[in-house]
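Visitor: Below are the sequence and a predicted model for it; my questions follow.
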Amino acid sequence: MLGTHNVIDGRLTEEGINFKLGRDLPQKIDDNIEGFCKKLMEKCGKNLEDFNDLFWAVHPGGPAILNRLESTLKLRGEKLDCSRRALMDFGNVSSNTIFYVMEYMRDELMNKENAEEWGLALAFGPGITFEGILLRSLN
């Protein structure tokens, strides 16, 4: 996205990689996420009226990002439970946090009657970059 070079800033130091998240990150995601999700689903041949018909595995950059996603996409509160749980249990441990979210999501889908068949996994990175993939549960 234009004008977002320093919104997520990663620096390699002797202690490891340090990320600084800009205050406007949640707003930048908020401004672009709905269109991104719709385009991703269209490319995969899915036309969905309600994002609540999907399961969601979102990299939990922080509570503000999850709150904005929930509000913008009009998601029911439980849709981001796995992301919130991973954030609470592990914190934001960079890119590998999405694997904790996906593990929780897999367990939830296995134990849920009438689980959603399709879902979206989303992550955000320096630049700001949006990464997303359409997932299918085979349970």
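Guide: Looks like it arrived, so ask away.
Visitor: Going by C-alpha atoms from here, please, whenever you check contacts or count neighbours.
Guide: Will do.
Visitor: what's the spacing between the most centrally placed residue in the chain and Leu120?
Guide: Centroid check for the chain by Cα atoms, centre = their mean gives Val58 as the closest residue, at 2.3 Å. Between Val58 and Leu120 the distance is 8 Å, computed by Cα to Cα, to the nearest Å.
Visitor: likewise Arg84?
Guide: On the measure of Cα to Cα, Arg84 and Leu120 end up 16 Å apart.
Visitor: Those two: which is more packed in?
Guide: Arg84 (22 against 18; other Cα atoms under 10 Å).
Visitor: Glu98 falls within a strand, correct?
Guide: Check again: residue 98 is Ile, not Glu. No. Counting by DSSP: H, G, I helix; E, B strand; the rest coil, one finds Ile98 to be helix, located in no strand.
Visitor: buried ones in whichever strand or helix holds Leu69?
Guide: Using DSSP states H and E, Leu69 maps to helix 63-72. By 16 or more other Cα atoms under 10 Å, the buried positions in helix 63-72 come out as Ile65, Leu66, Asn67, Arg68, Leu69, Glu70.
Visitor: With distance to Asp50 as extra columns, can I get these in JSON lines?
Guide: What follows is these, written out as JSON lines (distance: Cα to Cα, whole Å):
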{"residue": "Ile65", "distance to Asp50": "20"}
{"residue": "Leu66", "distance to Asp50": "18"}
{"residue": "Asn67", "distance to Asp50": "18"}
{"residue": "Arg68", "distance to Asp50": "17"}
{"residue": "Leu69", "distance to Asp50": "14"}
{"residue": "Glu70", "distance to Asp50": "13"}
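Visitor: And the next helix or strand past the longest helix belonging to the chain?
Guide: In the chain, assigned by DSSP state H, the helix with the most residues is helix 25-43. The helix or strand immediately downstream of helix 25-43 is strand 55-58, counting by DSSP H and E.
Visitor: Packing partners of that next one?
Guide: Applying 3 or more Cα pairs under 8 Å, 6 or more residues apart in numbering; DSSP states H and E, one finds that strand 55-58 makes contact with helix 81-90, helix 97-110, strand 118-125.
Visitor: Take this one as well and set it beside the first:
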Amino acid sequence: MLHLNGCSAGAAALRLAKDLAENARGARVLVTCVELTLVSFRGPDRPHTVHCQATFGDGAGAAIVGADAVERPIFEMVFATQALIPRTEHVITMRLTEPGLDGNSDVRQLAPLAADNIEKCLADALRPIGLENGGGAVEWNDFFWVVHPGSSLILDNIERVLGLKEGKLASSRRVLREYGNMLGSTLIFVLEEERRRMVEEGDGAEWGVMMGFGPGFTIETMVLHNPYGRKKN
């Protein structure tokens, strides 16, 4: 059980499932992510919860993870890292109080923090498997992207820093537009939307990156491989 991981819970759960599956030959791990933001509503004594109710949504998603699977895999989870950015514990807070679950986020600080640290997190995840950006290696626009859509401002900043072409974060933007930020379960929705785009719209890059952001400030990064994607010449 993973609690109080906020928006990074989905990525953390998939990372844990990957470890469990790889250490139990033939196992299948069921990952379920359920978020009920309504339970954090308090009333006039907690005015910031009104903002949370307008920003976040309820959602539930699931995925099955296995190693050496005989089934047809959708995505292969190749390598994962987790980074905790120093002195950022005030940016996203989640805590259990006497009235119940409470928390807050400073979007004005969160968006630049995500953008300013994303390249280092990507390098740490890609270097061990030989997929460093630049120098003739894979470029950022050669990847498909599964990014937690904390807000449109965060996505805008990530696009700007990485120089991503329009549409590279389309899956994240569509999920945010139609469902809102569903905390940890959001990444499951984005994964499904990216799978749909690959099948229906032909966006079939071979390599991808999944990223989740959460309390701490924590950045979860995972390298994904599309076994049916087009290979870079």
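Guide: Alright, I've got the coordinates. Being a predicted model, the structure only gives us computed values, none of them experimental.
Visitor: tm score of chain vs chain?
Guide: After superposition, the two chains reach a TM-score (TM-score structural alignment, normalised by the length of structure 1) of 0.91; 139 aligned residues with a Cα RMSD of 1.8 Å.
Visitor: re the thing from before, do you know which of the helices and strands packed on strand 55-58 of structure 1 lies nearest Gly35 of structure 1?
Guide: Across these, Gly35 of structure 1 has its closest neighbour in strand 118-125 (13.2 Å, Cα to Cα).
Visitor: post-alignment, that closest one versus structure 2, mean distance?
Guide: Once fitted to structure 2, strand 118-125 of structure 1 is off its aligned match by 0.4 Å on average (mean Cα distance after the TM-score superposition for structure 1).
Visitor: In structure 2, what range does that strand match?
Guide: Strand 118-125 of structure 1 corresponds to residues 207-214 of structure 2 when matched by TM-score structural alignment.
Visitor: Run through who's touching the matching stretch.
Guide: Contact with stretch 207-214 of structure 2 is made by 5-11, 92, 114, 142-148, 150, 187, 219-226, 229, as judged by Cα atoms under 8 Å, 6 or more residues apart in numbering.
Visitor: Just the buried residues of those residues.
Guide: For those, a burial check counting by 16+ other Cα under 10 Å picks out 5-11, 92, 114, 142-148, 150, 187, 219-226.
Visitor: I'd like to know which of the helices and strands packed on strand 55-58 of structure 1 is closest to Gly45 of structure 1.
Guide: Set against Gly45 of structure 1 and scored by Cα to Cα, those come closest in strand 118-125, at 12.0 Å.
Visitor: Buried residues in the closest one, which are they?
Guide: Within strand 118-125 of structure 1, the residues that qualify as buried are Gly119, Leu120, Ala121, Leu122, Ala123, Phe124, Gly125, counting by 16+ other Cα under 10 Å.
Visitor: what do you get for stretch 41-57 of structure 1?
Guide: So stretch 41-57 of structure 1, judged by 16+ other Cα under 10 Å, has buried residues Met41, Phe51, Asn52, Leu54, Phe55, Trp56, Ala57.
Visitor: I'd guessed the fourth one sits against Asn114; true?
Guide: No. Leu54 of structure 1 is beyond contact range of Asn114, at 11.9 Å (criterion: Cα atoms under 8 Å).
Visitor: counterpart of Asp81 of structure 1 in structure 2?
Guide: If you follow Asp81 of structure 1 across to structure 2 using TM-score structural alignment, you land on Ala170.
Visitor: For its match, grab the count of nearby residues.
Guide: Neighbourhood size, Ala170 of structure 2 [other Cα under 10 Å]: 18.
Visitor: how near is it to Phe144 of structure 2?
Guide: 10 Å.
Visitor: How about Phe189 of structure 2?
Guide: Using Cα to Cα, Phe189 of structure 2 is found at 15 Å from Phe144 of structure 2.
Visitor: ditto for Asp124 of structure 2
Guide: The value you get for Asp124 of structure 2 to Phe144 of structure 2, if Cα to Cα is used, is 18 Å.
Visitor: Over to Ala123 of structure 2?
Guide: Using Cα to Cα, one gets 16 Å for the distance from Ala123 of structure 2 to Phe144 of structure 2.
Visitor: cool, and Glu89 of structure 2?
Guide: Where Phe144 of structure 2 is concerned, Glu89 of structure 2 sits at a distance of 30 Å (Cα to Cα).
Visitor: Neighbours of Ala115 of structure 2, how many?
Guide: Using other Cα under 10 Å, Ala115 of structure 2 has 18 neighbouring residues.
Visitor: so who does it touch?
Guide: Listed by Cα under 8 Å, 6+ apart, the contact set of Ala115 of structure 2 reads Ile154, Asn157, Ile158, Val161.
Visitor: my read: the first one touches Leu113, true?
Guide: To tie it back to what came earlier, the one meant is Ile154 of structure 2. No. In terms of Cα under 8 Å, Ile154 of structure 2 does not count as a neighbour of Leu113; the distance is 9.0 Å.
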